[in-house]
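# pasting the structure only:
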């Protein structure tokens, strides 16, 4: 139980010329520097999931990977005051694999910085029996917050990422131990 938590970072945007890689790589540097986590990336642009939720080998492999994870962070843009459709498909493709696991959010966008999308996601993840981490990273006017090397001097975001990771590690450890001692009754 003292082994690093398996953290899967889910990249929600699938649009061409998306800004997601910049935000994701920045967050991954922070997450990979934390010894509490063994970090993987599930980029939905490269994860072929059927929108009609039919069973495919790719969907089965995706669920297996989710099942092996202890925690999740979703990096999401905000489109039309909501989150990307590909993310809804990704959430609906699995069921039991999400249960009793923590999830944090890194949002980016224009004026709201992805916060409206994240608030909607909190409702969805509660329905699939996940624990939403209160701390959130948000980049308002995201393209203006990063330099050409993908770094930011946004102190609020840097601080929020550190707090999110600490909270995610705490929830991840305790929920992993709880699931091992007494499987989630969902």
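Nice, thanks for sending it over. From a predicted model like this one, the values you see are computed outputs, not experimental measurements. Numbers count the residues shown, from 1 in each chain.

# contacts and neighbour counts: CA atoms only from here.
Will do.

# Spatially central, which residue of this structure would that be?
Nearest residue to the geometric centre of the chain (Cα atoms, centre = their mean): residue 74, 1.8 Å.

# and the comparison structure, right after this:
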């Protein structure tokens, strides 16, 4: 059975370009052929600001939205967060979603496909790595950074990659595969 990789769209705002970037990476990861790849959109979960009365470590979820989100997170062996940079930080929707559950994240690797202006979202990805480690998730040093993302969006709304972006995507996927394979043994 192949490892399950979730490609998670982390921006929930209207007019976002995250879905176009995520669709590209989802297809790229499928063609890579080493993962069973699922595209997940945080916006579809409509999570409110964290509202669970019991610490997520206990998994005693009071709300259906948390149960649905927890089940989604639990399905994966690895994650790629497709995210913009907001004021040098990850989008608030991602920070909130990370906080909703705990054990479902444990002992899995993650990577980041970040996008934005000249920095390509790297500052936000670095900030997210600090939070993600507290959930016992191993962030990959490798990542995909997409600077000046509007220049990569075609008239039809689709994302257009290039050789450099594709090369970094292969490197990220190869490394995620190594870690996902190794960390699965901690969970069995």
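Perfect, thanks for sending it. In this text, all values refer to a predicted model and were calculated from it rather than measured experimentally.

# Fetch the TM-score of the aligned pair.
The TM-score (TM-score structural alignment, normalised by the length of the first structure) is 0.90; 178 aligned residues with a Cα RMSD of 1.3 Å.

# still on that earlier bit, in three-state terms, how would the residue nearest to the centre of the first structure be classified?
Here residue 74 of the first structure is recorded as strand under DSSP: H, G, I helix; E, B strand; the rest coil.

# quick one, helices of the second structure?
Counting by DSSP state H, the second structure has these helices, from start to end: 18-32, 42-45, 64-75, 92-100, 122-133, 163-187.

# looking at the first structure, where would I find the counterpart of the first one?
The counterpart of helix 18-32 of the second structure in the first structure, counting by TM-score structural alignment, spans residues 20-34.

# One more: the fifth one?
On the basis of TM-score structural alignment, helix 122-133 of the second structure is assigned to residues 115-126 in the first structure.

# Ok, the shortest one next?
When the first structure is aligned by TM-score structural alignment, the counterpart of helix 42-45 of the second structure is residues 44-47.

# before we move on, the earlier item: hmm, who's touching the match of helix 122-133 of the second structure?
Contacting residues not belonging to stretch 115-126 of the first structure are listed as 76-79, 81-83, 105, 107-108, 131-132, 138 [Cα atoms under 8 Å, 6 or more residues apart in numbering].

# mean shift between it and the second structure?
Mean deviation of stretch 115-126 of the first structure relative to the second structure after superposition (mean Cα distance after the TM-score superposition for the first structure): 0.5 Å.

# Now do the buried residues in the match of helix 42-45 of the second structure.
Residues of stretch 44-47 of the first structure classed as buried by neighbour count (16 or more other Cα atoms under 10 Å): residue 44.

# Could you do stretch 90-104 of the first structure as well?
For stretch 90-104 of the first structure, the buried set under the neighbour-count rule, 16+ other Cα under 10 Å, comprises 90, 93, 94, 97, 98, 99, 100, 101, 102, 103, 104.

# One more: stretch 76-91 of the first structure?
For stretch 76-91 of the first structure, using 16+ other Cα under 10 Å, the buried residues are 76, 77, 78, 82, 83, 84, 86, 87, 89, 90.

# which one is the aligned partner of the last one in the second structure nearest to, not counting chain neighbours?
In the superposition onto the second structure, residue 90 of the first structure corresponds to residue 97 when matched by TM-score structural alignment. In space, residue 97 of the second structure comes closest to residue 47 once its chain neighbours are excluded; the distance is 7.2 Å by Cα to Cα, 6 or more residues apart in numbering.

# Repeat that for residue 147 of the second structure.
If the residues on either side of it in the chain are set aside, residue 147 of the second structure comes closest to residue 120, at 3.6 Å by Cα to Cα, 6+ apart.

# and that neighbour, how many neighbours does it have?
Applying other Cα atoms under 10 Å, we find 21 residues neighbouring residue 120 of the second structure.

# what sits against residue 68 of the second structure?
Contacts of residue 68 of the second structure (Cα under 8 Å, 6+ apart): residue 45.
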